[in-house]
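In: need the 3D shape of this:
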Amino acid sequence: MKKLINDPQKVVDESVEGFGLAHSDLVTVHTDPIFIGRVGGAVPGKVGLVSGGGSGHEPLHGGYVGKGMLDAAVPGPVFTSPTPDQIVPATQAADGGAGVVHIVKNYTGDVLNFETAGELCAAEGIEVRTVLVNDDVAVEDSLYTAGRRGVAGTVLVEKIAGAAAERGDTLDAVEAVGHKVVANVRSMGLALTPCTVPHAGKPSFDLAEDEIEIGIGIHGEPGRHRVGLEPADALTEHLLTPVVEDLGIGSGEKALLFVNGMGGTPLSELYIVYRKAAQLLADRGVAVERSLVGNYITSLEMQGCSVTVLRLDDELTELWDAPVHTPALRWGA
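Out: Below you'll find the model as predicted:
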């Protein structure tokens, strides 16, 4: 194992400290317990947005704290949920008096800990709503979930719900927009290689040189099946077809196409995947009106990618286009 780390047990603390120093104009890092807040604190009268989860998926979630997205993010240990005693102060810091929405990926630890934190915050008078993201079509259940996993669609939920909150929508309305995105987004990923959790010191799963895991989870959970080496176009079709069929999107509809890297895949290869995915959607009569390509929710140094399709209407398109200014995503601001 070769990694640019010091102590495997201090990876998250040191990484978050460096993140805060690099982006001090946008975020404030709180310690003991650790969470990342929007610089300047909660915006009075605005619905707060909080998300979080295990580290190792950067820039998710801390990279999306800022104007037009999250008000706070809570990093747990690598691939491990943050605890309620982190989530509660993050929620308090994000509360501007209009309530807070928790955006939670559908992993058992995340769900339970955010639920507990929400109950504790409610006891203190903070109204908390939850939007559960479960966009992965690869499997219904895994070692980490009951139901579908929350993966790359989380980025789109945070951006669009964040825009709704930023424009002054009510708590009910922001929650509804979040649920609307969840209902209209699907994802599926693949892995060319495993990744290595720093404190484990060995790959999280075994994958032969000539094997590719189709339907991988962002923690290295198993997918639908393994295939031999195939060209990128064939692999892209393995991902896009079940996404489109599950979403039920068809001719005459509009979409956002998101090709995400798992951390170790060159951008040039992601554009090859995007090229084929866009062609396949066009063949089905789906108009790709918005796009996102890059490493936005990763799995440490895993080589691989995921394909996400979001069905668009005028409201979702407007919210996607709204200004955003965070360390990892910014336009129009």
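
In: C-alpha only now, for contacts and for neighbours.
Out: Fine.

In: would you state the helices of this protein in chain order?
Out: Using DSSP state H, the helices found in the chain span residues 11-22, 84-94, 108-123, 153-166, 171-183, 232-247, 267-283, 314-321.

In: nearest to Val78, of these?
Out: The minimum distance between Val78 and these falls on helix 11-22, with 7.2 Å, by CA to CA.

In: buried residues of that closest one, list them for me.
Out: Buried residues in helix 11-22, counted by 16 or more other CA atoms under 10 Å: 11-12, 16-17, 19-20.

In: name the helices or strands packed onto that helix?
Out: Judged by 3 or more CA pairs under 8 Å, 6 or more residues apart in numbering; DSSP states H and E, helix 11-22 is in contact with strand 27-30, strand 72-78.

In: thinking again about what came up before, looking at the helices of the chain, which is buried most?
Out: Of all the helices of the chain, helix 153-166 carries the top mean neighbour count, a mean of 26, counting by mean count of other CA atoms under 10 Å.

In: quick one, that one and helix 314-321 angle?
Out: For helix 153-166 against helix 314-321, the angle by axes from the mean of the first three to the mean of the last three CA atoms, to 10 degrees is 90 degrees.

In: for the comparison step, fold the sequence that follows:
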Amino acid sequence: MKKIINQPSDVVNEMLQGMATAHPELLERFSDSQVIHRKADTPDVVGIVSGGGSGHEPSHAGFVGEGMLSAAVCGEVFTSPTPDQILTAIKASDNGKGVFLVIKNYTGDVMNFEMAQELAEAEGIETSSIVVNDDIAIEDSTFTAGKRGVAGTVLMHKIIGYYAKEGKNLDELTEIANKVNDNLNTIGLALTAATVPEVGKPGFDIEDDAFEYGIGIHGEPGYKREKIKPAKEMAKELVSQLKATYNWEAGDSFVVLVNSMGGTPLMELYIFWNDVQQLLADEGIDVKWVKVGELMTSIEMQGLSLTLLKVEDNEWVDALKAPVDVLAW
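Out: The predicted model follows:
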């Protein structure tokens, strides 16, 4: 294992400290916690909290700030944060209007966030939540009951953050989040595995000339392994899976996210998007907005994911385009 770290057990602590000290005007780290909070006062609106295991940077702390998250809870690498850490983030984000939680569908995350909600409610803080389950590759994989929550979670952060800033209440945010979740789907692929620092070796074995469709962000298995092939063939497979899920028609409107899993450079992401956009054009799909970049990673995994959000409300596009003050959008 070759990584630029000190002790593997100190990775998350030192990362969070470095993030906070590099951006003191924007972020603060609560002492003795793994919570990153927006430095500015929480406005008189619903607070938005998300989080999960570390190793997916810039998710989730990179999206803390005006217009997106009030706070992010950062568990150990690929490990859910604890209920007390989540409660710390909830209490810090409440300004009397309650707190909305964006949770990825992993068993540990769901359990611990729900426990934190119960603790918050006992202290008089109103909460609501959405469990994002956008990964269409497989169901009931390692870590998960049902579909996994992956890169589409970032689009949820952005849209819900926009509506919270606009003054929507908890009930309204819950309704919007459910509609977004129903129209949000992702599928990915991996060329290499990630190495968790405290494990010291890749999470799975994959041949040098192979890649796997449908891999999860913690290295969970996908649904098919093949020999390496041109980007346009990979794009065709992922688009065909999304087409089958949506059963779309010509003229349907979507937004698109092409996301790096951590080790895939922008050069390759843009090549992949170039192939995807041609496939979508051939289908008569109206692409309203596109984002290409590194938003929900799996440490240094080489690979990518393709997220589509069917636009049921044009204001969702406005929400995605709205300016924010965060590190990573």
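
In: just give the TM-score of the two.
Out: Remark: TM-score between the superposed chains equals 0.98 [TM-score structural alignment, normalised by the length of the second structure]; 328 aligned residues with a CA RMSD of 0.9 Å.

In: hmm, which two among the buried residues of helix 11-22 of the first structure are most spread apart?
Out: Farthest pair in the buried residues of helix 11-22 of the first structure (CA to CA) is Val11 and Gly20. Separation: 14.2 Å.

In: distance to Leu60 of the first structure added to the helices of the first structure, as CSV?
Out: Shown next, in CSV, are those (distance: least, CA to CA, whole Å):
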stretch, distance to Leu60 of the first structure
helix 11-22, 12
helix 84-94, 16
helix 108-123, 14
helix 153-166, 7
helix 171-183, 17
helix 232-247, 22
helix 267-283, 18
helix 314-321, 17
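
In: between the ones you listed, which one is nearest to His199 of the first structure?
Out: helix 11-22 (8.9 Å).

In: run through who's touching that closest one.
Out: For helix 11-22 of the first structure, the external contacting residues (CA atoms under 8 Å, 6 or more residues apart in numbering) are 5, 27-29, 34, 55, 75-78, 198.

In: for stretch 264-275 of the second structure, same thing?
Out: Contact partners of stretch 264-275 of the second structure, identified using CA under 8 Å, 6+ apart, comprise 231-232, 235, 258-260, 292-293, 301-304.

In: so which of those residues comes closest to Ala281 of the second structure?
Out: For those, the closest approach to Ala281 of the second structure (CA to CA) belongs to Ala235, at 13.1 Å.

In: for Val150 of the second structure, what are its contacts?
Out: Val150 of the second structure makes contact with 104, 132-135, 186, 216-217, 296, according to CA under 8 Å, 6+ apart.

In: just the buried residues of those residues.
Out: For the contacts of Val150 of the second structure, a burial check counting by 16+ other CA under 10 Å picks out 104, 132-135, 186, 216-217, 296.

In: go through these and flag which are in strands.
Out: 104, 132, 186 (DSSP state E).

In: give me whichever of the helices and strands packed on helix 11-22 of the first structure is most buried.
Out: By mean count of other CA under 10 Å, these have strand 72-78 as the most buried, with a mean of 26.

In: average offset between that one and the second structure?
Out: When the second structure is superposed, strand 72-78 of the first structure averages 0.2 Å from its matched positions, counting by mean CA distance after the TM-score superposition for the first structure.

In: residue in the second structure paired with Val182 of the first structure?
Out: In the second structure, the residue matched to Val182 of the first structure (TM-score structural alignment) is Asn181.

In: so its match touches Asp134, yeah?
Out: Yes: using CA atoms under 8 Å, Asn181 of the second structure is in contact with Asp134, at 7.2 Å.

In: who wins for neighbours among the contacts of stretch 264-275 of the second structure?
Out: Leu304 (30 neighbours; other CA atoms under 10 Å).

In: contacts only, for the nearest residue to that one once chain neighbours are set aside.
Out: Distance criterion CA to CA, 6 or more residues apart in numbering; nearest residue to Leu304 of the second structure, sequence neighbours excluded, is Ser260 at 4.5 Å. Applying CA under 8 Å, 6+ apart to Ser260 of the second structure gives the contacts 266, 269, 293-297, 302-305.

In: tell me the one of those nearest Ser253 of the second structure?
Out: Relative to Ser253 of the second structure, the closest of the contacts of Ser260 of the second structure is Ser305; by CA to CA it sits at 19.4 Å.

In: and the closest one, how far from Thr21 of the second structure?
Out: With distances taken as CA to CA, to the nearest Å, Ser305 of the second structure is found 31 Å from Thr21 of the second structure.

In: next one: Lys288 of the second structure
Out: Distance from Lys288 of the second structure to Thr21 of the second structure, counting by CA to CA: 37 Å.

In: and Ala146 of the first structure? What does it align with in the second structure?
Out: When the second structure is aligned by TM-score structural alignment, Ala146 of the first structure is paired with Ala145.

In: could you pull up the residues touching the closest residue to that match other than its chain neighbours?
Out: Using CA to CA, 6+ apart and skipping residues adjacent in sequence, the residue nearest Ala145 of the second structure is Thr107, 6.5 Å away. Neighbouring residues of Thr107 of the second structure by CA under 8 Å, 6+ apart: 143-145.

In: check contacts around Ser204 of the first structure.
Out: Applying CA under 8 Å, 6+ apart, we find Ser204 of the first structure in contact with 194-197, 220.

In: if you set the cut-off to 10 Å instead, what comes out?
Out: Taking CA atoms under 10 Å, 6 or more residues apart in numbering, we find Ser204 of the first structure in contact with 193-197, 219-221, 302.

In: and Val47 of the first structure, by the same measure?
Out: Counting by CA under 10 Å, 6+ apart, Val47 of the first structure touches 71, 94-101, 128, 161-162, 164-175.

In: apply 8 Å and report the result again.
Out: So Val47 of the first structure contacts 95-101, 165-166, 168-171, 174 (CA under 8 Å, 6+ apart).

In: can you tell me which of those are buried?
Out: For the contacts of Val47 of the first structure, a burial check counting by 16+ other CA under 10 Å picks out 95-101, 165-166, 169-171, 174.

In: mind putting these in a markdown table, distance to Ala277 of the first structure included?
Out: As requested, those are exported to a markdown table (distance: CA to CA, whole Å):
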| residue | distance to Ala277 of the first structure |
| --- | --- |
| Asp95 | 40 |
| Gly96 | 41 |
| Gly97 | 43 |
| Ala98 | 40 |
| Gly99 | 39 |
| Val100 | 36 |
| Val101 | 32 |
| Ala165 | 31 |
| Glu166 | 32 |
| Asp169 | 34 |
| Thr170 | 36 |
| Leu171 | 35 |
| Val174 | 30 |
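
In: ok, those vs Arg226 of the first structure, which is closest?
Out: Minimum distance to Arg226 of the first structure across those is 37.5 Å, recorded for Val101 (CA to CA).

In: is it correct that that closest one is in contact with Ile126?
Out: No: using CA under 8 Å, Val101 of the first structure is not in contact with Ile126; the gap is 10.4 Å.
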